[in-house]
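**Q** Sharing a model prediction with you, sequence too.
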Amino acid sequence: MTRALNVPGIAYGGDYNPEQWPEEVWAEDMRLMAEAGVTMVSVNIFSWALLEPSEGTYDFSRLDRILDLLHAHGIAADLATPTAAPPAWFFVAHPDALPVDRDGRRLSYGSRQTFCPSSPAYREAALRIVGELARRYADHPAVVMWHVHNEYGCHNAECHCDTSAEAFRAWLQDRYASLDALNHAWGTTFWSQWYYDWDQILPPRATGAVPNPTHQLDWRRFCSDALLSLYEAERDVLREAAPDTPATTNFMVMYNFDALDYWRWAPELDIVSNDHYLQSADPESEIDIALSGDLVRSLAGGPWLLMEHSTGAVNWQPVNRAKNAGELRRNALAHVARGADGIAYFQWRAAKAGAEQWHSAMLPHAGTDSQIWRDVVRLGADLRALAEVRGSTTPAEVAVVWDWNARWALELPSQPSGELRFQDLVRDWYEPLWRAGVAVDFVRPDADLSPYRLVLAPSLYLVDDEGAANLTAFAERGGTLAVGFHSGMVDANCHVRLGGYPGAFRTALGIRTDELFPLLPGETVALSDGGSGTLWSERVRLEGAEAVSSYTTGPLAGVPAVTRNAHGAGSAWYLSTRPDPATLAGLLDRVRAEAGVTAVRTAPAGVEAVLRRGPEADYLFLINHGAADATVPVAPGAVELLTGKPVGDSVAVPAGEVAVVREPHRS
C-alpha cells in the first residue's frame, strides 16, 4: 500500500489559520492563494479549543466550511490533529497532566505543548479528538495528508512528574529486564547509587552534584520514545479510518533542537517533513540550510517536505532580522535542491494578535504592497516551473555519521571540555565539503555504507559495538574513513572503552592516546603543516599509522596531530585537534582525493552547486550567494527551467540569483 502525497509538482503553501480572522477575509485568502500559486495548506493545527469547547462536545462546522472552501478553490489540505495545544478546560479537569520541570515546578497552561507526554488523561483526550477528526474527514476530497500534532517536543521534551517517573521505570524494565542489568549499565557502584527496587529510580531531577551520565542518557532516550509513542498512537487511529492517506509530523532538524532521535522516528512517517528556521546570528545561514536539508533527505531516504520556514523574520530569537534581497527565494530553492518536494511557510497570513504576531508570513501585515508578497508570488511561479524535479534523488559518494545518542552523551556535564558542541563539530567538516560542491548523505553508525567512497565521523563520542565494527569494516573493504577527536570513547552505556583512546577505533586508526589535553577558550597549538588547532589536543602514539602533521608548540610538541593508517584494503585518518578552517579544508581535500570523490560541478566561489537526478535527466541547482555574477559550465542541450530557455555550454547566474538547469544524464 502506497501513501504518496496527491499534490502535483512541488507543493507550495503554509500554515493556514482562518479561525483567527473574520469569515469575510476567507474569500480574499482564496483569491490571493491563487495569485501566489498555493497548492496545499496545513489547517487545524491549534484548533482543539474550537472543535471541542467542552469535554465530549464537538463543533466541526467551522472546519467543515474551511475544508469545503479549500476544495472548491483547488487547494489541498494537510489536515492536522490539534493535539499540540489542549484547551483550558482539559487542564482544569486534569491538572496532573501539566508538565513538571527538573526543579519540581509544575508549569501552567496558557501557551502550547503544556502537557506531560506520559499523561494517560492527555493520551485519552488526544486520541478521542483524533478519532472524531478521522471519522469525519477520512473521505473529504480536500484532505491529502494527515499532519499529526506539531513539532513534537518543542516545549515539553521532558517532564519530571511522578507519572513520567512511573513511565520511565516501565521503559527501563523493558530495556534491561533486571535491576542487576540496569545497575551494571549505569555503573551505580559509583557514589552509592545502587538500586534495589525499581520504585527507587526517578527521572534525573535537580540534585546537588552531577547526575549519573547513563541515567541522563537513558532519560533522553525515554523522552524521545515517549513522544514517539504518542505520534504512533495518533497515526494508527488516522490510518484505520483512511488507510491510503499519508501521515506526517514536522521534525525540527535545525541547530538548536536535539530532543528527539529522528533515526527512530523517520521509519514511522509515511512522508518525512521538517521545519527549518535561520539563526539570525549565523553569518552564513545558507550552510545550515544545506546541512539540515541533507540530513532530512537522509532520514527520509529520498524526497521530503519542508513544512515550515519563514519568509522573513521570526519572533523568538534575541534579535529577529529580516531577510535580505533575494534571500527568501534562495532559501526556498536551496531546500528544493536538497530534496524538498514541498515548500511551506509559517504562516499564510501574519497574525495581528497572539504570541507570534511578529513572525513573518506569506501575506505580511503590510499586505500585497510589500516586497515579501512580491517574492512569494515569484517563488510560486518558480516552483511551478520546477514541477518535473519532483521525485528526483541526490546521489552522494560521501557519508557523514550523525547520531543523536552520541550528541546527547557528548554534551552531558563533566566532559574533559565543556566547550564541545556536536553540531558545531559536524558543521566544521561539512562546511568545506559544501564549499567544494561535494554531495553528502548523513548516516547512522550502523548504516549500509556500500554506496560510499568516503565516510566521515567528525564527532562520535558514543558508539555501540555494532556501529564501530560497521565503520571499521568499511575501511577494511577498501573505503576511506576519517574520524574526529574524542570519538569512539564510550560504549552504548556511556562506559569508557579501556586500554587507551580513541577506544573503539584505536586498532583501525593505528594509534593510541594515553592522555587528553583539551585547550582553553582562545588557546591554540601550532601544527607542522603551518596550520593551528583549537579546543582539543591529545598525546597520540603511532601504532602502525603515519603522522600527517604534528604539534609544534605546547606540551605536545613533536606529537602526531593528524594521522593516516592503512587498514585492510582501505585507510583510516584521525584528527586529534580542531584544525583552523583552511587547514581542515586542505586535509579534507586530500582525504577525498585519496577516496576518489569529486565535486558535483566546478563553480566559482559563492555559488552553491547541487544535483538532483531524475529518471530521464539531471537537475543542476546553482545558487549564487555571492556579490558577483557567475558563469558555470553545463552539458550540451541543457535548458534553464526557471526561464524555460535553452542555454549553450554555460549558464549565467547573477549575484543573489538562482538557476536550475536540466541536463542529459552524465555517466
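**A** Structure's in. What do you need?

**Q** From now on I want contacts and neighbour counts done on CA atoms only, so please keep to that.
**A** OK.

**Q** Could you identify the helix or strand that succeeds the longest helix belonging to the chain?
**A** If you go by DSSP state H, the chain has its longest helix at helix 213-241. Next along the chain after helix 213-241, taking DSSP states H and E as the criterion, comes strand 247-248.

**Q** and that following strand, what other elements does it pack with?
**A** Under the contact definition 3 or more Cα pairs under 8 Å, 6 or more residues apart in numbering; DSSP states H and E, strand 247-248 sits against strand 143-147, helix 213-241.

**Q** ok, and which of these has the densest surroundings?
**A** Among those, ranked by average contacts under mean count of other Cα atoms under 10 Å, first place goes to strand 143-147 (a mean of 25).

**Q** Helix 213-241 and that strand, what's the angle between them?
**A** Counting by axes from the mean of the first three to the mean of the last three Cα atoms, to 10 degrees, strand 143-147 lies at 160 degrees to helix 213-241.

**Q** Not counting strand 143-147 itself, show me its contacts.
**A** For strand 143-147, contacts defined as Cα atoms under 8 Å, 6 or more residues apart in numbering pick out 5-7, 42, 45, 67, 76-81, 137, 238, 245-250.

**Q** Spit out the contact partners of Leu542.
**A** Counting by Cα under 8 Å, 6+ apart, Leu542 makes contact with Gly510, Ile511, Arg512, Pro560.

**Q** In helices, which of the residues you listed fall?
**A** Among the contacts of Leu542, no member falls in helices (DSSP H).

**Q** what's the closest of these to Pro364?
**A** Pro560 (56.6 Å; Cα to Cα).

**Q** tell me the secondary structure for the closest residue to that closest one other than its chain neighbours?
**A** The shortest distance from Pro560 to any non-neighbouring residue, by Cα to Cα, 6 or more residues apart in numbering, is to Ser550 (4.1 Å). Applying DSSP: H, G, I helix; E, B strand; the rest coil to Ser550 yields a three-state assignment of strand.

**Q** then this one, side by side with the first:
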Amino acid sequence: MAKLVQSKIAYGGDYNPEQWPRDVWDEDVRMFELANIDIATVGVFSWVKYQPNEETYTFEWMDEVLNYLSNHGIRASLATGTAAHPAWMAKKYPDILRVDFTGRKHTFGQRHNSCPNSPTYRKFSAALAEKLAERYKDHPALAVWHISNEYGGACYCENCAREFRVWLEGRYHTIDRLNEVWNTSFWGHTFTHWDEVVPPNLLSEHMSELQPTKTAFQGISLDYSRFMSDSMLACYRLEYDAIRKHTPDIPITTNLMGTFKPLDYFEWAKHMDIVSWDNYPSYDTPPYQVAFRHDLMRGLKHGQSFMLMEQTPSQQNWQPYNSLKRPGVMRLQSYQAVAHGADTVMFFQLRRSRGACEKFHGAVIEHVGHEHTRVFQEVAQLGHELKQLGHQLLEARTLARVGILFDWANWWAVEYSSGPSVDLKYVNEVTKYYEALYSEHIAVDVIGKETDFSQYDIVIAPVLYIVSGQDAAKIRKYVKNGGKFITTFFSGIVDEHDLVHLGGYPGPLRDVLGIWSEEIDALPPNKHNQIVISHADGRLQGSYDCFMLYDRIHCEGAEVLAVYGQDFYRGEPVLTRNHFGQGIAYYVASSPDDRFLRDFLRSICAESGVESLIEASDHVESTIRQKDGQAYLMVLNHSSDPQVVRPLVGQGMDVLTGTFLGGSFVAEPYGVYILRLENS
C-alpha cells in the first residue's frame, strides 16, 4: 500500500480558503508559517462547488488553492467532497435521500444524508473521485487522498431493502439456510421468498424509538448492521478504486471516529492505506478512554502508525458545555496521539468559519484574525517542537505484550441481545480492563479477531458473547501453546449468527476454561455482590465488589480462586483458573470493581514478566515506542499538579528539552517528556 511521505510529523488541519477572499489567504499563509503548519485538508464539503450541475465540473478554484498551497510549501490532504451531495442532485434524483430508522424519508439538508445503496450516489461520487484523480495526480501539493468524511448514516429505503436481499443471498445462498440462522420458526417469521425480507427498523422488528437496540430478531438486526457497514464501505471502495487507477503511490484514507458503533472499522482498515481518525473528547473524558481509542485506531492495521486527522485546538461546538481546553491541554493531547502511534497532528479547523453550526468550533485562527491569541501561541509552540522532533518517532512501533480484544460484530450482538441487563454496555466492559492496565502503566495493544495472538503473553477478551468455531479454535491454539487468556461473564454464548451454543455456556470454550455456566443473574445498579478470595494467589486478597451480572458456574477441571460473598449462590465460584495445554485460561464471572481489576491484572502481568513502564500516580500516562532499535519512553502528566515519575525501563535524554532524566523526576502540570532511552 502507498505510504505518506514525510520527513517529520505532519502538522496542520482542515482549511476552507474558498470561503474567504484572497487577501485573507495571504494572511493565513503568513500565520501558517509562524506555526510551522505544513499540511492542509481541503475540499471536504465541496461537491456542489466541484459539480454545480449534472453536466458541469468546475475545478479551477481548486487549481488555485492547490497551487497557492504548493507555492508556500504546504502539502494537501485532498478530499473528494462526497460527504454532502448537492441540492440539485437531491431534487432531480430523490433515490439519493436516506430513509431513517423511523421510516421517514429525508429531504435535502445537513450532511451524510445520502443512501449508500443509491445508484445515483454511487455513480456520481465515483465519477467525481476519478475526475479529481485525473486532474491532480501529478500535482506537487498532493500528499494524501481524503475520501468523503466521517462516514455514517444508516438507511432503510427500498434501495437498501433490495440490496439487503442480494447481500443475504450471497451470504446464505438459500432461503432455508436464512431461516435456519435467523431462527425464523420463532413467532412464525419463516420466509418463503427473498423478496419477503424487509430491513429491521421501527416499522418492522424494532420495538422502541427510545431503545433502538430492542429488536425482536437479533439475527436479522445483526446482519443488517453488517450489511450497512459493508454498504458504506462499498461506497468508499468505489472512490478508492477510481483514485487508485491514477495515483498508485499516493495514500488514500477516510477519517474514522474511534468507537463509532455503526461501522466495523477492522473491516474498513483492510481497504485503507493509512488509518486516520478524529479525536474529540469531552471536557470530562478520562484520558484512559482517549488512549484506548488511539490504541484501537493503531490496532486496526496491526500496529501501523495512523493519522490524527482532526482535533480541536480549543473547544468544540456540539457538546452541552463547550469548555475551553486549559493552557497546555491541547499540546498534551496532541502528544498523547503521538505517544500511541500518530504520525500527524491536525486540527479542525485552521480558520473559524463565519456562519452555520460550526462557527463557534475552535480554530487555529480565531475570528479576531491575528496571531495574538492564547490558542495560536500554543499552536505555534507545538509546531516548533514538532519541527525540532523531526523524524525520530515517524513509524515507530509500540511495544506491548498484552492485547485486549475488541470486535464490532460482538458489540452489535451484545447490545441487540434481549437481556440479561439493560446496563450491559460492551465498550464500558472492555475499557474497564484497559483502564486497569493503563493505571498500572502497562503497554497494551487493542486487537481484532484476525490479529496474531501469539505475539502476546496475555490476551484479554471481555464479554466475548460471539464465539464462532473459528474463534474457539484460535483461542484454544493460543492457550494450548502457552498463552494466558482472560475472558468474562456473558462469553461463549452464541455463534456468529446469534444462535445460542447448546450444551451449556460458554459453548466451545468450555474445555479451555474448564467451567460450565448454569445461570446468569442480573441485578439493578443499587445491588451488588462480593468477590471473596478463597485461594491466596499473588496480590489478590480479601474481598471486592462486583456488579450487574453474576454467572453461576460449575468447575470442570478449573481451579477456584474466588467465590461469591452473598445471595443464594454464596460460596460458588466467581473467579477461576484452568491449565490447558501449556497455557492458562481465566474466567471472571461478574463485573468487578476497579480495585479488583488492578490487583488481578497486576498479578497476572507479574507472573508473565510484563512490567510497568513507570512508577507514578494514575494521573500520569506512559507509552513506549521503538524505531530502528531505539526505544522512546513517552510520559504525559494529565494533571494540573506536578507529579513524581520514576521510569522503570531505563533513563535517557528528553528529546524536547535536551535534559537528561535519570531516576525520578517531577513532571510539570500537563507536562510531556520523550526519553530517548539508553542501551535500548
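**A** In hand now; what should we look at? All of these numbers come straight from a predicted model, not from anything done at the bench.

**Q** TM-score for the pair, please.
**A** The TM-score (TM-score structural alignment, normalised by the length of structure 1) is 0.96; 658 aligned residues with a Cα RMSD of 1.6 Å.

**Q** before we move on, the earlier item: which stretch of structure 2 is the longest helix of structure 1 matched to in the alignment?
**A** Per the alignment by TM-score structural alignment, helix 213-241 of structure 1 matches residues 218-246 in structure 2.

**Q** Pull out the buried residues from stretch 52-59 of structure 1.
**A** Using 16 or more other Cα atoms under 10 Å as the test for burial, stretch 52-59 of structure 1 gives Glu52.

**Q** Secondary structure element holding the spatially most central residue of structure 1?
**A** Nearest residue to the geometric centre of structure 1 (Cα atoms, centre = their mean): Val253, 1.9 Å. Assigned by DSSP H and E, Val253 of structure 1 falls within no helix or strand.

**Q** Structure 2: which residue goes with that one?
**A** Residue correspondence to structure 2 (TM-score structural alignment): Val253 of structure 1 is matched to Gly258.

**Q** swap in Ala547 of structure 1?
**A** Alignment note (TM-score structural alignment): Ala547 of structure 1 maps to Val560 of structure 2.

**Q** quick one: secondary structure of its match?
**A** What three-state DSSP gives for Val560 of structure 2 is strand.

**Q** nearest spatial neighbour of it, skipping sequence neighbours?
**A** The spatially closest residue to Val560 of structure 2, leaving aside those adjacent along the chain, is Thr576, at 4.6 Å (Cα to Cα, 6+ apart).

**Q** Roughly how far does the residue in structure 2 sticking out farthest from the centre sit from Tyr550 of structure 2?
**A** What lies farthest from the middle of structure 2 is Phe568; by Cα atoms, centre = their mean that is 40.4 Å. For Phe568 of structure 2, the distance to Tyr550 of structure 2 (Cα to Cα, to the nearest Å) stands at 12 Å.

**Q** for structure 2, longest strand please?
**A** The longest strand of structure 2 (DSSP state E) is strand 543-555.

**Q** in the superposed pair, what's the mean gap between that strand and structure 1?
**A** For strand 543-555 of structure 2, the mean deviation from structure 1 after alignment is 1.0 Å (mean Cα distance after the TM-score superposition for structure 1).

**Q** what residues are up against the alignment partner in structure 2 of Phe422 of structure 1?
**A** Counting by TM-score structural alignment, Phe422 of structure 1 corresponds to Tyr426 in structure 2. Contact partners of Tyr426 of structure 2, counting by Cα under 8 Å, 6+ apart, are Trp411, Val414, Glu415, Val463.

**Q** and the nearest residue to Trp61 of structure 2 once chain neighbours are set aside, how many residues sit next to it?
**A** Closest residue to Trp61 of structure 2 apart from its sequence neighbours, by Cα to Cα, 6+ apart: Glu18 at 7.6 Å. Glu18 of structure 2 sits with 16 neighbouring residues when counted by other Cα atoms under 10 Å.

**Q** And Trp187 of structure 2, by the same measure?
**A** Neighbour count for Trp187 of structure 2, taken as other Cα under 10 Å: 9.

**Q** That one -> structure 1?
**A** Under the alignment (TM-score structural alignment), Trp187 of structure 2 pairs with Trp191 of structure 1.

**Q** That match belongs to a helix, doesn't it?
**A** Yes - assessed by three-state DSSP, Trp191 of structure 1 belongs to a helix.

**Q** which SSE is Phe266 of structure 2 in?
**A** Counting by DSSP H and E, Phe266 of structure 2 is part of helix 265-269.

**Q** hang on, I meant Glu608 of structure 1
**A** In the assignment (DSSP H and E), Glu608 of structure 1 maps to strand 607-613.

**Q** Could you find the closest non-adjacent residue to Leu516 of structure 1?
**A** Leaving out its chain neighbours, the residue that sits closest to Leu516 of structure 1 by Cα to Cα, 6+ apart is Glu538, at 4.6 Å.
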